[in-house]
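J.: okay, sequence plus prediction incoming.
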Amino acid sequence: MRVTSGFLKGRQVTLPKSSRIRPTTDKIRLALFSIIQDRIQSAFVLDLFAGSGIFGVEALSRGAGWVDFVDINVSSVKKNTSDIDIKNFRIIKKDFRRFLKSCEKRKYNIVFIDPPYGFYSPREILTLVKNNEILEKNGILIYEEHINTDIDYSGTGMKLTDERRYGDTMIRIFRGEQ
């Protein structure tokens, strides 16, 4: 898997050794970043359930101002960021619940959430993001899940603004309800 654009274009990214990891494909990342390209420059980005860190590395490559990579296993993220010349990121080894409840009121312009399919409640994750106020007022949350996952986002404080299907993957884009 490779970074698709920006100053790190073509950079090889190694994957964690886990059967639960299925990284976002190049095709999906290209499509997704074309949708959000006007928001990336200087953005504060959260890559939650970072896995390999490909989303955050891609965001840095395209000009994000800062990226927080969060996962309970950060070995692949460390490897994939070890020789990047810029240092406008941090790697946080934490369970997503603990991170969201204790993230120092940091606010993000873009939150990317790509949990292992079928292991976590999308409703719980969306509610935690909203309740802990980590999304900037005009920020977006991108949620990647299997197409058969039914995300009941009513009562989460998040508004679905776009959704796209790519094979068996569904990308949903949310904003916080005002």
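T.: Perfect, thanks for sending it.
J.: going by C-alpha atoms from here, please, whenever you check contacts or count neighbours.
T.: Noted.
J.: which residues in this protein form helices?
T.: With helices called from DSSP state H, the chain shows them at 26-40, 54-61, 75-81, 96-101, 122-131.
J.: and the fourth one, what's buried?
T.: Residues of helix 96-101 classed as buried under the neighbour-count rule (16 or more other Cα atoms under 10 Å) are 96, 100.
J.: and of the helices of the chain, who's closest to residue 48?
T.: helix 96-101 (7.0 Å; Cα to Cα).
J.: centre of the chain to that closest one, how far?
T.: 14 Å (Cα atoms, centre = their mean, to the nearest Å).
J.: thinking residue 127 is in contact with residue 159, fair?
T.: No - under the criterion of Cα atoms under 8 Å, residue 127 makes no contact with residue 159, lying 11.5 Å away.
J.: pick out the residue closest to the middle of this protein.
T.: Central residue of the chain (Cα atoms, centre = their mean): residue 112, 2.1 Å from the mean position.
J.: show me what contacts it?
T.: For residue 112, the contact set (Cα atoms under 8 Å, 6 or more residues apart in numbering) comprises 45-48, 55, 141-144.
J.: let's have these in TSV, adding distance to residue 95 and neighbour count.
T.: Output for those, formatted as TSV (distance: Cα to Cα, whole Å; neighbours: other Cα atoms under 10 Å):
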residue	distance to residue 95	neighbour count
45	18	28
46	14	27
47	13	24
48	10	26
55	18	25
141	19	26
142	19	20
143	17	21
144	18	23
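J.: adding another structure so you can compare the two:
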Amino acid sequence: MISGSSKGMKLKAPKGENTRPTTDRVKESLFSMINSYLIDSFVLDLFSGTGGLGIEALSRGAEAAYFVDNNKMSIQVIKENIEHTGYKGKSDIFFADVGKMIKEFGQKEKKFDVIFMDPPYLKDFIIPCIEDIYINKILQEDGIIVVEHDIEDLLPDQIQSLTKWKEKKYGNTLITIYSKE
């Protein structure tokens, strides 16, 4: 379910167990923490799944959202959810490997204010992905990286010159936010 200007709209999710949409409770708390970063922001939703985080950001005032996933079913669901919520004109969807897209955004000198990451749990995607974001310089100077992950995925206080700014636990899920020093 979405809050903000699209409040009350429900999003579709792909069938099967490959996608794990962020719960409404976690999403509400997460967006309360980062709300001041969203107005007129450019958002990147990596490992998009349903597109829920990027769509929520749009609903709360983001200027544009870019969605990246390498699952065809997820891409189809993201397209349907964007159409349903009316954000087609503010969205770009990429069926691609996350690492490849980070490099491509870097080559195009595309920068983001908020980068969401909700990768498959316990698969060691997080640290290499954050390092790629840093190396390819796609995070704005005052931008943040928001990672949803399993509590067993322990993340360091610092990755490159990105520092853990906040961390909050919700059952078996952790939200960790990194920002530049």
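T.: Okay, I see it. If you're wondering where the values come from, they're calculated on a predicted model, not measured in any experiment.
J.: now the strands: where do they sit in the second structure?
T.: Listed in chain order, the strands of the second structure (DSSP state E) span 42-46, 64-69, 91-95, 112-117, 139-150, 158-159, 162-170, 173-180.
J.: pick the most deeply packed of these.
T.: strand 42-46 (a mean of 27; mean count of other Cα atoms under 10 Å).
J.: can I assume residue 41 of the second structure is in contact with residue 114?
T.: Yes - between residue 41 of the second structure and residue 114 a contact is recorded at 7.2 Å, counting by Cα under 8 Å.
J.: coming back round to it: just the contacts of residue 112 of the first structure now: which is nearest residue 103 of the first structure?
T.: Looking across the contacts of residue 112 of the first structure and measuring by Cα to Cα, the closest to residue 103 of the first structure is residue 46, at 10.9 Å.
J.: from residue 107 of the first structure, how far out is that closest one?
T.: Separation of residue 46 of the first structure from residue 107 of the first structure (Cα to Cα, to the nearest Å) stands at 9 Å.
J.: just residue 117 of the first structure next, same as before
T.: Taking Cα to Cα as the measure, residue 117 of the first structure falls 26 Å from residue 107 of the first structure.
J.: residue 118 of the first structure too?
T.: For residue 118 of the first structure, the distance to residue 107 of the first structure - Cα to Cα - is 27 Å.
J.: who's more crowded, these two?
T.: A direct count of neighbours by other Cα atoms under 10 Å for residue 118 of the first structure and residue 107 places residue 107 higher, at 18 against 12.
J.: apart from its chain neighbours, what residue comes closest to the more buried one?
T.: With sequence-adjacent residues excluded and distances taken as Cα to Cα, 6 or more residues apart in numbering, residue 107 of the first structure is closest to residue 134, at 4.4 Å.
J.: correct me, but residue 63 of the first structure touches residue 44?
T.: No - using Cα under 8 Å, residue 63 of the first structure makes no contact with residue 44, being 10.3 Å away.
J.: and residue 31 of the second structure, what's its match in the first structure?
T.: Matched to the first structure by TM-score structural alignment, residue 31 of the second structure sits across from residue 33.
J.: what sits against that match?
T.: Contacts of residue 33 of the first structure (Cα under 8 Å, 6+ apart): none.
J.: swap in 10 Å and give it another go.
T.: Contact partners of residue 33 of the first structure, counting by Cα atoms under 10 Å, 6 or more residues apart in numbering, are 4-5, 39-40, 55, 58-59, 62.
J.: what of residue 84 of the second structure?
T.: By Cα under 10 Å, 6+ apart, the contact list for residue 84 of the second structure reads 6, 9-12, 78.
J.: gap between it and residue 159 of the second structure?
T.: In terms of Cα to Cα, residue 84 of the second structure sits 37 Å off from residue 159 of the second structure.
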